[in-house]
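Pasted the sequence and its predicted model underneath.
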Amino acid sequence: MIPVSCGEIADAVRGELAGVDPSAVVDGAVVIDSRAAGPGGLFVALPGEHVDGHDYVGTATTAGVTASLTTRPLDGSPCIVVDDAQRALGDLARLVVSRLPDLTVIGLTGSSGKTSTKDLIAQLIRPYGETIAPEGSFNNEIGHPLTALQATEQTKYLVAEMGARNNGDITYLSSITPPAIGLVLNVGTSHIGFFGTQDNIAVAKGELIEAVTPGGIAVLNADDHRVAAMRSRTKERVLTFGEAPEADVRAEGIKLDGEGRPSFTLHIGDFSGDVQLQFLGEHYVSNALASAAVGIACGLTPDQLVAGLNSATRVSEARMALTERADGVTIINDAYNANPDSMRAALKALVAIGRSREARTWAVLGEMLELGDTSRDAHDAIGRLAVRLDVNRLVVVGAGAKPIHLGASLEGSWGNESMYVDTIPEALELLRSELRPGDLVLVKSSKGSKLQSLADALVAEDVQ
């Protein structure tokens, strides 16, 4: 973090100093885990479901932090006392970002693909300036300011992924890091249980476009009519991406190779160039186009973008991660998150790879969370799609996902191809007994459904 005095921090977060010299400087890392605390840093004591950060303030003090951000004074530890530590964390990040006038903030949101696109954008622009991007899916009221606080005077780009479960969430996150470039990927059904309708989701996602700073650029998906309509929510320049003929950054001739990796011709104005992505699944084409449009907004040339897209690799775990086991079974781990759009894309990739390898395909699917009243129909539709795509075997795990099995069973031609189990151990036992060399297995669910542990167990298998 850039150096900031405790007095300045107290003013910014509306706090009071307790045992702290106002001239003492915080110039180290801002952390919420006392194990990461170090000299010159700031420890933020957040309440949690199982632990209270205040119990670890002493540990942070011993580690050498300049102060801790707390909601009450603590004897023996220098504290900046506030009413709400989480809100104060955001206020501090807002102060730091405001002191970095040369920093370009790239904000992005969408119902699916945020983290993969964030990773791709960072890879494209990092060669042209120091870039900060969140690890994993650090996109909420805690992860977002913690990422912003990593910026220094040397940082040129801050890639800020923004999630939302309520109206106003993105407006709040954007107030911490006002975006010079605002990207909306899509409006799907993820979190529809919170918002009720896709139109309501569009209202929330469009808050990012309203927040684009004067002279900035809004980047919109021309293939998604709800996103394209957000053009009316800004007076700033708009760049579009997609397969639509009118898109500023456009893909033509999309193909999947034998490993399920998409290639296409990238068109930007009069320029055209060949792109071969290293990611699995056709849905990565939209992520790549969005990233290229952001690259254009950052001043990169089309040739630089093609080179960057062709060399980019997967960064975050459990996102279409392919592992070849020693016994000849291949696992595709996409268990980090799931919604109907990403589930469909993953199934299509599974079938494409299986067809090229002449492999038996398995889809091991768990529940897609936060779909509200649409949940049963959405899961049913995925089961029916698995049949229509001719996935060879379907294993559905957990009561919340059971409509996938029911939908597949009712679709028509299947007999024992679809199986339902209640628990992850049951699924693992079934797969251990029935997988054979050459099989291709997709594991996908929402993170809360915890199929990641099943994917990890399958990857670790080494059956000879």
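Alright, I've got the coordinates.

switch to C-alpha atoms for all contacts and neighbour counts from now on
OK.

I'd say Thr313 and Gln276 touch.
No: here Thr313 lies out of contact with Gln276, judged by Cα atoms under 8 Å, at a distance of 11.4 Å.

One more to weigh against that first structure:
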Amino acid sequence: MFTLEEIVGATSAHIYKTEKRNFSAVVTDTRKISQGALFVALQGDKFNGEDFAADALLKGAAGVVVSEECAPEMLKRCQGTVLQVTNTLTAYQLLAKAWRDKFPAIPVVAITGSNGKTTTKDLTAAVLSAKGAVLKTQANFNNEIGLPLTLLGLKKEHTAAVVEIGMRGFHQIDALAPIASPQIGIVTNVGETHMELLGSLENIAKAKQELVESIPAGGTVILNADNSYVAGMRSAAKDGVRVMTFGIEEDADVRGEAIHTEGNMSKFMVTYQNERHEYTVNMVGRHNVYNTLAAIAAGFAMGLTPAEIRKGLANLEVTKMRFELQQVKDWHVINDAYNASPMSMTAAINTLAELAKGRKIAVLGDMLELGSVSEEAHLHVGEEVAAHGFTALITQGDMGDFIAKGAESKGMTAVYRCASHQEAADKLHALLQPGDTLLFKGSRGMAMEKIIDLL
């Protein structure tokens, strides 16, 4: 994978000790050590990878990368090649970039947005799979560690890579995008996610726009025409960058029409370059049609035909807990518990209301990181539940109380506040009838899927 000279060239590392000069892989977890690997000792608030550097070498690693501040006694314990750098995380990222740069002919698609990143990533990878093997971000490993981890998996047999880039503040995308060197950038939408950190939708849009600004001349930016904040990013594209839009309501280069649901599938027409083609995706909900349109736009940007795009969509493998339909005993369960924001909560409630033919029960937890808009946003979610005729609402969490209040303000009476997963499960066991449809959703920290397990 890397020679010692390549590692030093990429990271400007100081060679403390040399034993082996070739490295078969780059890892940050001693549980994933393979023979000949290079172990990069990352540091966090609650751990220091340098504590495990010597063990990594004993397990078969050929070398380790540690910081310049690594304790002398730790260095002496290391039996193998030892490299020292100013910052091990930066070194890890530089190694990932160096590896990505070894495959300049493999196009990288980068995706950001307040909602739908992971689903759009899955859909885009599926579309592009019509041409061959595609590397994609696993789960939602989209941060300063997850993005390098993904890119270090790039192989010559890949025909494309699709990566998520997360955003928790200004300049994070600025820092991460160059590691991936994407030729295509997709912005799904701008919503209230991370409001606590950035304070306004305008600031969130500005931070997301960093992806648009990172795409070089000759590349393509794909924007949501129906989201005014995203549509406004067109002017941020560099000269020589192609801008494509997708949408349903506004004029767009890739426009969805005649949307309808058949069972667990969505069918719709797409107009592109004055031609109309029908597509089917094994997902439901208008929000997922938007995600699919973004993926179709990426396919067209890379020269795929409508037939190839349809073929690719048939290969779709969706990340778990993203509006995942499950059968639990006699109940229909929608497990959308991976994460939540005001935009995705509303979409999930609307979609379930359209699909469910019998009683509907919402089991909702807190939406985190909303800052000053949190109470209002949770009240609105409760109002949406009541407006869509749900039979019952179960909430969990401090902000869940405001979801309950919102529903009650619109006349809903079957509202239950629960202090734990077990209490929520117990309440459901008392309420549920055969054929009921349940929606589970909340921010990742709420782990609402645990209630499903208790059922």
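Arrived safely. Computed from a prediction, not measured in an experiment: that's the story for all the values here.

picking up where we left off before, for Thr313 and Gln276 of the first structure, indicate the residue with more neighbours.
Neighbour count, other Cα atoms under 10 Å: between Thr313 of the first structure and Gln276, Gln276 has more, with 21 against 14.

for the equivalent of the more buried one over in the second structure, helix, strand, or coil?
Mapped onto the second structure by TM-score structural alignment, Gln276 of the first structure lines up with Thr280. At Thr280 of the second structure the chain is in strand, as set by DSSP: H, G, I helix; E, B strand; the rest coil.

and Asp248 of the first structure, what pairs with it in the second structure?
In the second structure, Asp248 of the first structure lines up with Asp253, judged by TM-score structural alignment.

and that match, how many neighbours?
The tally of other residues near Asp253 of the second structure (other Cα under 10 Å) stands at 20.

what's the answer for the one 5 residues further on, then?
Here the number of neighbours of Ala258 of the second structure (other Cα under 10 Å) works out to 10.

Going by secondary structure, it is in what exactly?
For Ala258 of the second structure, the element it lies in under DSSP states H and E is strand 254-262.

now the residue nearest the centre of the second structure: how far from Asn189 of the second structure?
For the second structure, Thr118 is the residue whose C-alpha lies nearest the centre (Cα atoms, centre = their mean; 3.4 Å). Counting by Cα to Cα, to the nearest Å, the gap from Thr118 of the second structure to Asn189 of the second structure is 13 Å.

Repeat that for Lys117 of the second structure.
Per Cα to Cα, Lys117 of the second structure is found 9 Å from Asn189 of the second structure.

quick revisit: for the strand holding Ala258 of the second structure, what is the distance to the chain centroid?
24 Å (Cα atoms, centre = their mean, to the nearest Å).

so who does Arg417 of the second structure touch?
Each residue near Arg417 of the second structure by Cα atoms under 8 Å, 6 or more residues apart in numbering is listed here: 394-396, 400-401, 404.

Just give me the match in the first structure for Val65 of the second structure.
Counting by TM-score structural alignment, the partner of Val65 of the second structure is Leu69.

residue in the first structure matching Gln183 of the second structure?
Aligned by TM-score structural alignment, Gln183 of the second structure pairs with Ala180 of the first structure.

Equivalent analysis for Ala207 of the second structure, please.
For Ala207 of the second structure, the residue aligned by TM-score structural alignment is Ala204.

tell me the contacts of its match?
164, 166-170.

what about it, distance to Val20 of the first structure?
40 Å.

next one: Leu389 of the first structure
64 Å.

Then Glu411 of the first structure?
Glu411 of the first structure is 68 Å from Val20 of the first structure, where distance means Cα to Cα.

Look at the residue opposite Gly193 of the first structure in the second structure once aligned and tell me its secondary structure.
Matched by TM-score structural alignment, Gly193 of the first structure corresponds to Glu196 in the second structure. Three-state assignment for Glu196 of the second structure (three-state DSSP): helix.

residue contacts, Glu196 of the second structure?
Neighbours of Glu196 of the second structure in contact, by Cα under 8 Å, 6+ apart: 369-372.

follow-up on the earlier one: go through the contacts of Arg417 of the second structure and flag the ones preserved in the first structure.
Contacts conserved in the first structure for the contacts of Arg417 of the second structure, using both residues aligned by TM-score structural alignment, their matches' Cα atoms under 8 Å: 394-396, 401, 404.

Rebuild the residues you listed as a markdown table, extending it with neighbour count and distance to Asn48 of the second structure.
Listed next are these as a markdown table, based on neighbours: other Cα atoms under 10 Å; distance: Cα to Cα, whole Å:
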| residue | neighbour count | distance to Asn48 of the second structure |
| --- | --- | --- |
| Ile394 | 23 | 41 |
| Thr395 | 28 | 38 |
| Gln396 | 24 | 35 |
| Asp401 | 22 | 39 |
| Ala404 | 28 | 43 |
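
can I get these in JSON lines with secondary structure?
Listed next are those as JSON lines, based on three-state DSSP:
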{"residue": "Ile394", "secondary structure": "strand"}
{"residue": "Thr395", "secondary structure": "strand"}
{"residue": "Gln396", "secondary structure": "strand"}
{"residue": "Asp401", "secondary structure": "helix"}
{"residue": "Ala404", "secondary structure": "helix"}
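
thinking again about what came up before, pretty sure Gly41 is one of the things the match of Val65 of the second structure touches, is it not?
No: look at Leu69 of the first structure against Gly41 with Cα under 8 Å: they stay out of range, at 10.8 Å.

Those two: which has the busier surroundings?
Each of Leu69 of the first structure and Gly41 has its neighbours counted (other Cα under 10 Å); Leu69 has more, 32 against 25.

May I ask which helix or strand encompasses the more buried one?
Going by DSSP H and E, Leu69 of the first structure is in strand 67-70.

helix or strand right after that strand?
strand 79-81.

what residues does that next one touch?
With Cα under 8 Å, 6+ apart, strand 79-81 of the first structure has contacts from 6, 10, 15-20, 67-73.
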